[in-house]
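[1] Sequence plus predicted model, see below.
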Amino acid sequence: MAEHVYDSSDSCTGKNVAQEPLEYSIYSLLKKYQITITTAESATGGMIASTLINVPGISEFFTEGYVTYSNEAKVKMIHVAPETIDTYGVVSSETATDMASSAAKTAGTMAAVSVTGVAGPDGGTKECPVGLVFIGCYLNGKTVTERHLFSGNRMDVRKSAAESALLLLKKCIEKEYNGD
């Protein structure tokens, strides 16, 4: 996976204050606020967890990661409500929300990030095209979801989804604790 660099340039001067890989920036936030986290990944197949565990010391905050590729795994491993999948479809905001909150509850963590989508090259429909991804972020009882439509090949979609999930996680933590 490519290195994600978080650009913290000063918005007033445009000068670069510091650059650090996104996963290190997230680790700093987890450590600062003592947040435990898990992941629930479908289309990304563990890429988010893999990126996070590249950071030395992350084991203090990252408890486990779930790769719930099939609908059955989502229900069995993290206890997503079958009704959510049946009613809204597996690739939906509602399923991403349920995955994130259910994973956090199952793992006993304060936070979770989830991804569900169609990585391609097959499997897309008019209503649910290849590249459609929903990302969920659960933190302290609140869940935020984002809808993305990524282009490129299967690996491009997966990498974009993983990076977007990490960015959403960072944004959720900053908003919760800094009011940003």
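    Yes, it's here.

[2] can we go C-alpha only for contacts and neighbour counts from here?
    Will do.

[3] ok, now which ones touch His148?
    Neighbouring residues of His148 by C-alpha atoms under 8 Å, 6 or more residues apart in numbering: 131-134.

[4] ok, so of these, who is nearest Met155?
    Gly131 (10.5 Å; C-alpha to C-alpha).

[5] How much space separates Asn140 from Ser164?
    20 Å (C-alpha to C-alpha, to the nearest Å).

[6] With Lys175 instead?
    16 Å.

[7] Between the two, which is the more surrounded one?
    With neighbours defined as other C-alpha atoms under 10 Å, Lys175 and Ser164 compare such that Ser164 has more, 19 against 11.

[8] Sticking with that one, tell me its helix or strand.
    helix 154-178 (DSSP states H and E).

[9] how far out from the middle of the chain is that helix?
    Averaging C-alpha positions (C-alpha atoms, centre = their mean, to the nearest Å) puts helix 154-178 6 Å from its chain's average.

[10] Quick check: buried residues in it?
    Buried residues in helix 154-178, defined by neighbour count with 16 or more other C-alpha atoms under 10 Å: 154, 157-170, 172-173.

[11] Okay, one more to line up with it:
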Amino acid sequence: MTPAAAILDAARAQGVMIATAESCTGGMVAVALTDIAGASDVIDRGFVTYTNAAKRDMLGVRAETLNAFGAVSEQVAREMAEGALSRSGATLAVSITGIAGPGGSEFKPEGRVCFGLAMSGRDSLAETVDFGALGRGSVRAAARDHALGLLARALAA
């Protein structure tokens, strides 16, 4: 069984609906989940919020947070996940914002990705993973897989 199929089965068994909020992965987590037939009973929606304006408009990320910390930050990742949860019918949401490359800076290098997780009745969390300069496709795939792992752990808790 694939990780995505296991997530769907666990969500189904627990009556959990899932939403995704993605920036640098452009919807790859939603695709991984919805590639599986029958996903519609546990996947509510996916937000692709590539720009700061989209993060603000679609997810309610505060301009103050973006200005203070930048789009690639745990603070923004947390607000993205919480926004996806509050603006959907989901009870579990994961978010991704990062620098897939090429590029980056001394302070926010290529391969740095921030993740958020929000679930009804639980404290939200955020974390940063530095995947390194693996190349755009590899960073995006690693970020997708990490987000799937976050969903799986949330459903196992």
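    Nice, thanks for sending it over. Computed from a predicted model, the values in this text were never measured in an experiment.

[12] In structure 2, point out the residues matching stretch 106-117 of structure 1.
    Under the alignment (TM-score structural alignment), stretch 106-117 of structure 1 falls on residues 87-98 in structure 2.

[13] Now do the end-to-end distance for that stretch.
    Here the two ends of stretch 87-98 of structure 2 are set 22 Å apart, with distance taken as C-alpha to C-alpha.

[14] Only the buried residues of that stretch, if you could.
    Those would be 88, 90-98, for stretch 87-98 of structure 2 by 16+ other C-alpha under 10 Å.

[15] Thr38 of structure 1: which of the contacts of His148 of structure 1 is nearest?
    Distance to Thr38 of structure 1 across the contacts of His148 of structure 1 (C-alpha to C-alpha) is lowest for Phe134, with 16.9 Å.

[16] Check which helix or strand the closest residue to that closest one other than its chain neighbours maps to.
    Excluding the flanking residues, the one nearest Phe134 of structure 1 by C-alpha to C-alpha, 6 or more residues apart in numbering is Arg147, at 4.7 Å. Element membership for Arg147 of structure 1, per DSSP H and E: strand 142-149.

[17] And that strand, how far out from the chain middle?
    The answer for strand 142-149 of structure 1 is 9 Å, by C-alpha atoms, centre = their mean.

[18] And stretch 2-15 of structure 2, by the same measure?
    17 Å.

[19] can you check stretch 40-53 of structure 2 too?
    Using C-alpha atoms, centre = their mean, the offset of stretch 40-53 of structure 2 from its chain centre is 9 Å.

[20] List of residues touching it?
    8, 11-12, 15-24, 26-27, 30, 33-34, 55, 58, 66, 71, 84, 88-90.

[21] thinking again about what came up before, could the contacts of His148 of structure 1 go into CSV alongside secondary structure and distance to Asn16 of structure 1?
    Converted to CSV, the contacts of His148 of structure 1 look like this (DSSP: H, G, I helix; E, B strand; the rest coil; distance: C-alpha to C-alpha, whole Å):
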residue, secondary structure, distance to Asn16 of structure 1
Gly131, coil, 32
Leu132, strand, 33
Val133, strand, 31
Phe134, strand, 31
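
[22] Let me know the closest of the residues you listed to Met99 of structure 1.
    Nearest to Met99 of structure 1 among the contacts of His148 of structure 1, with distances taken as C-alpha to C-alpha, is Phe134, at 10.6 Å.

[23] That closest one matches what in structure 2?
    Checking TM-score structural alignment: Phe134 of structure 1 goes with Cys114.

[24] How many neighbouring residues does its match have?
    Neighbours of Cys114 of structure 2 under the rule other C-alpha under 10 Å: 26.

[25] The one 4 residues further on now?
    With neighbours defined by other C-alpha under 10 Å, the count for Ala118 of structure 2 comes to 28.
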